[in-house]
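A.B. asks: Sequence isn't available, so here's the structure alone:
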């Protein structure tokens, strides 16, 4: 019997081997306790995902700075204490053990939220420059980082990677996409600095490259170090595909093991399938027919990157059918298929694809149509409705993750208004508990 290309192992430059070509892409979990430590819910969730069959699991944001979070349920790892291990090391070890129990890899995604930290988390977000996020007033104006803070954060990326390795995670991913701190330094829209961390692309990429370099030095040559990078910010005057290609050339020199190609920011959330606005989106390559049908949002952009990238490539976003996944892996258009939302409702999706039990993932559009139940038109031209669709869909999937983490089945019939209400209660309640604990 012919083995699916998806079932082929992949040897990384560092020598580690992924058992197959399907990865669970990073999705923020929101499961930490009020100390921002991992919990038993992480263990339950990642045990289920490990048993689901993906060769690689990538965690959601693990933060290097507990003051500025992507959401109040993030896990955070503090700077190295004078002696000993972080106080949440036992929880990290339990998380790593649960998430690798099926022989798969589990990589920690290391991140700093930057200016994309909501007001109910912090009133003083940080960024390369004081450029405020224009999204419903929920994000305060960031303050520009000092050079001393940048240098400190570079070492924090390295420290968290070292902690991840010691805890039993089998790799790390440096998050340089989606408008978070490293990504915001890459964009001339958000990085208006005039020192050696701004201006030219070489200067704007310095933070990312030095963070990756320090991370590699911290974990050694035999431990997987990956990077998540925007192919394009989809904003006029922002970080473009041409910029991304050049940054990849520089990343080649840092000996990374896997490059995940994504795109967009909170203001242009292409990662969530939002098509953007003509007046803000930048121009990219002509879309192939399959991409127009939403089968792989960033594959066409990835092909330009593939031409210069020395390491294996992972593309995430929009993959639906097993036939198309097998095609793009067999032809070398990508080495790893990243799946996200399908695993929120069915954690066994990777194994079912690998074994041929299903021909397609459960479609996000079908879920949203069921959840909306006629309340909101997905094609509405009104910006409030567009935002509600994006955020409502996001809240819906957060609730499915919570159900999996509580060892329950997903609830595909959950209404979107119910999901939004539950999400807001969860977020605000966790934010209050975290702030109270930090006082």
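C.D. replies: Now that the structure is in, tell me what you want to look at. Note that the structure is predicted; figures quoted are calculated from it, not measured. Numbers count the residues shown, from 1 in each chain.
A.B. asks: CA only for contacts and neighbour counts going forward, please
C.D. replies: Fine.
A.B. asks: Go ahead and name everything in contact with the strand or helix carrying residue 155.
C.D. replies: For residue 155, the element it lies in under DSSP states H and E is helix 147-167. Identification of contacts with helix 147-167 by Cα atoms under 8 Å, 6 or more residues apart in numbering yields 64, 77, 79-80, 89-90, 92-93, 96, 108, 110-111, 170-172, 174, 207, 210-212, 214-219.
A.B. asks: which is the next helix or strand following that helix?
C.D. replies: Once helix 147-167 ends, the next helix or strand along the chain (criterion: DSSP H and E) is strand 171-176.
A.B. asks: name the helices or strands packed onto the next helix-or-strand element following that next one?
C.D. replies: The helix or strand immediately downstream of strand 171-176 is helix 181-186, counting by DSSP H and E. With contacts defined as 3 or more Cα pairs under 8 Å, 6 or more residues apart in numbering; DSSP states H and E, the packing partners of helix 181-186 are strand 126-127, strand 171-176, helix 201-204, helix 206-219.
A.B. asks: put this beside the first:
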């Protein structure tokens, strides 16, 4: 009958409680993808707040494939000193830190990178086609290179002192694109059957495990569903969970959705049954089912708002960790409050600008929170009433600047 205050050990790492801050994009790095003092300030605020574990925002394994401006990239030991400082913050306060390693595949805004690659040249739906271009299909040698990039990044993370990494295999990012028949139309050993479509994920895991020590934690974030017609079936999803579990994964975070169907942001909550809403978590029912199929630890993120709901989920055995993301953007000390028996103060509604196209993309579910992170990192108080429209236009200006700089640099290097 687990509770949020209980400790849990994975390999030789002890999690002092069951509360994990889920990955959220910090958007604090420079154009070269380097971490800085703002990252340290942000994660120190969360660490002081009593968190048992924090999963970083997207960290790219290839600087040429950024999902947005301001993302961190780890390709070499260039930023090892700063990464060591970042890892030390967690150790100082007893907060485990997992670095979320990612490649966005086709989910890159037009003009941000020199080109966009994916398992197959599948365009986005008409609603998003103006923002995201049609990607180029990856060659075999490029696939193998990306696998090794994940391994190299993980190796550097361990060298820096982080306790582990999380492979981002959800939300329509590259690993997820390989898994889904909607975005993977390949006819070679990387496509077709589910055994082939999950080869990319399994080979990344094996490469990361080979490049790191026995004590290093490797987790993965996987979709319970894509929520898209023609996407990965529930039968295939279960097979993926069972395969990565059998391979030796330490922890699976259960999530769902893509940019085109962003269930991870809760936008489909209105379509869920009343009984599911009462239990808070978006993906708890699937976790209960998959719990019967896998032996590794499970984490469910999304929807938890009360201590009772969290403790009930843990006590049921459906999950071992409670993932909470967006509330930490406005309540950096939330973990302390939860452990004291107090519920989440700010209910997180969908962030809307009033511009239909923007709101349909759910991009504000990333950038509004990133604006809060910058304030927290600078020692300021977050603002739950911050104007989404103001944040969007500021982001648009910064994004346009980054794209223009990228185009200029591309011309110089050509």
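C.D. replies: That came in fine, so what should we check first? Note that the structure is predicted; figures quoted are calculated from it, not measured.
A.B. asks: And the TM-score between these chains?
C.D. replies: Comparing the two superposed chains by TM-score structural alignment, normalised by the length of the second structure, the resulting TM-score equals 0.93, with 409 aligned residues with a Cα RMSD of 2.2 Å.
A.B. asks: once aligned to the second structure, how far is the helix holding residue 155 of the first structure on average?
C.D. replies: In the superposition with the second structure, the aligned residues lie an average of 0.6 Å away from helix 147-167 of the first structure, counting by mean Cα distance after the TM-score superposition for the first structure.
A.B. asks: Where do the strands of the second structure begin and end?
C.D. replies: If you assign secondary structure with DSSP state E, the strands in the second structure sit at 8-10, 13-15, 19-21, 53-55, 59-60, 72-73, 96-102, 117-118, 136-137, 164-169, 217-223, 251-255, 297-301, 321-324.
A.B. asks: Determine which of those approaches residue 31 of the second structure most closely.
C.D. replies: Of all the strands of the second structure, it is strand 72-73 that lies closest to residue 31 of the second structure, at 8.9 Å by Cα to Cα.
A.B. asks: Restricted to buried residues, select the contacts of helix 147-167 of the first structure in PyMOL.
C.D. replies: The following PyMOL selection, which keeps only the buried ones among the contacts of helix 147-167 of the first structure, applies the criterion 16 or more other Cα atoms under 10 Å:
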select buried, resi 64+77+79+89+92+93+96+108+110+111+170+171+172+174+207+210+211+212+214+215+216+218+219
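A.B. asks: The first structure: which residue goes with residue 368 of the second structure?
C.D. replies: Under the alignment defined by TM-score structural alignment, residue 368 of the second structure corresponds to residue 396 in the first structure.
A.B. asks: Can you tell me how far the spatially closest residue to that match that is not a sequence neighbour is from residue 164 of the first structure?
C.D. replies: Counting by Cα to Cα, 6 or more residues apart in numbering, residue 396 of the first structure lies nearest to residue 419, which is 5.0 Å off, once chain neighbours are set aside. Spatial separation of residue 419 of the first structure from residue 164 of the first structure under the definition Cα to Cα, to the nearest Å is 32 Å.
A.B. asks: What of residue 92 of the first structure?
C.D. replies: 8 Å.
A.B. asks: ok, back up a step: the residue nearest to residue 396 of the first structure against residue 394, yeah?
C.D. replies: No - distance between residue 419 of the first structure and residue 394: 9.1 Å, which falls outside the contact criterion (Cα atoms under 8 Å).
A.B. asks: ok, those two, which is more surrounded?
C.D. replies: When residue 419 of the first structure is set against residue 394 and neighbours are counted by other Cα atoms under 10 Å, the residue ahead is residue 419, at 21 against 18.
A.B. asks: Now check the second structure for the residue matching the more buried one.
C.D. replies: Structural correspondence for residue 419 of the first structure with respect to the second structure (TM-score structural alignment): residue 391.
A.B. asks: was I right about its match contacting residue 370?
C.D. replies: No - in this structure, residue 391 of the second structure sits apart from residue 370 without contact. The criterion is Cα under 8 Å, and the distance is 9.4 Å.
A.B. asks: can you tell me which residue in the second structure aligns to residue 8 of the first structure?
C.D. replies: Counting by TM-score structural alignment, which is the criterion used here, residue 8 of the first structure corresponds to residue 6 in the second structure.
A.B. asks: can you pull the contacts of that match?
C.D. replies: Residue 6 of the second structure sits next to 16, 17, 18 when contact means Cα under 8 Å, 6+ apart.
A.B. asks: I'd like to know which of the residues you listed are buried.
C.D. replies: Buried among those (16+ other Cα under 10 Å): 16, 17, 18.
A.B. asks: The second one -> the first structure?
C.D. replies: With TM-score structural alignment defining the correspondence, residue 17 of the second structure maps onto residue 20 in the first structure.
A.B. asks: Its match touches residue 4, doesn't it?
C.D. replies: No - shown here, residue 20 of the first structure and residue 4 do not form a contact pair, counting by Cα under 8 Å, at 9.8 Å.
A.B. asks: How about the contacts made by residue 248 of the second structure?
C.D. replies: residue 296.
A.B. asks: which one in the first structure is aligned with it?
C.D. replies: Matched to the first structure by TM-score structural alignment, residue 248 of the second structure sits across from residue 255.
A.B. asks: and that match, how far is that from residue 212 of the first structure?
C.D. replies: If you go by Cα to Cα, the gap between residue 255 of the first structure and residue 212 of the first structure works out to 9 Å.
A.B. asks: Alright, I will stop here.
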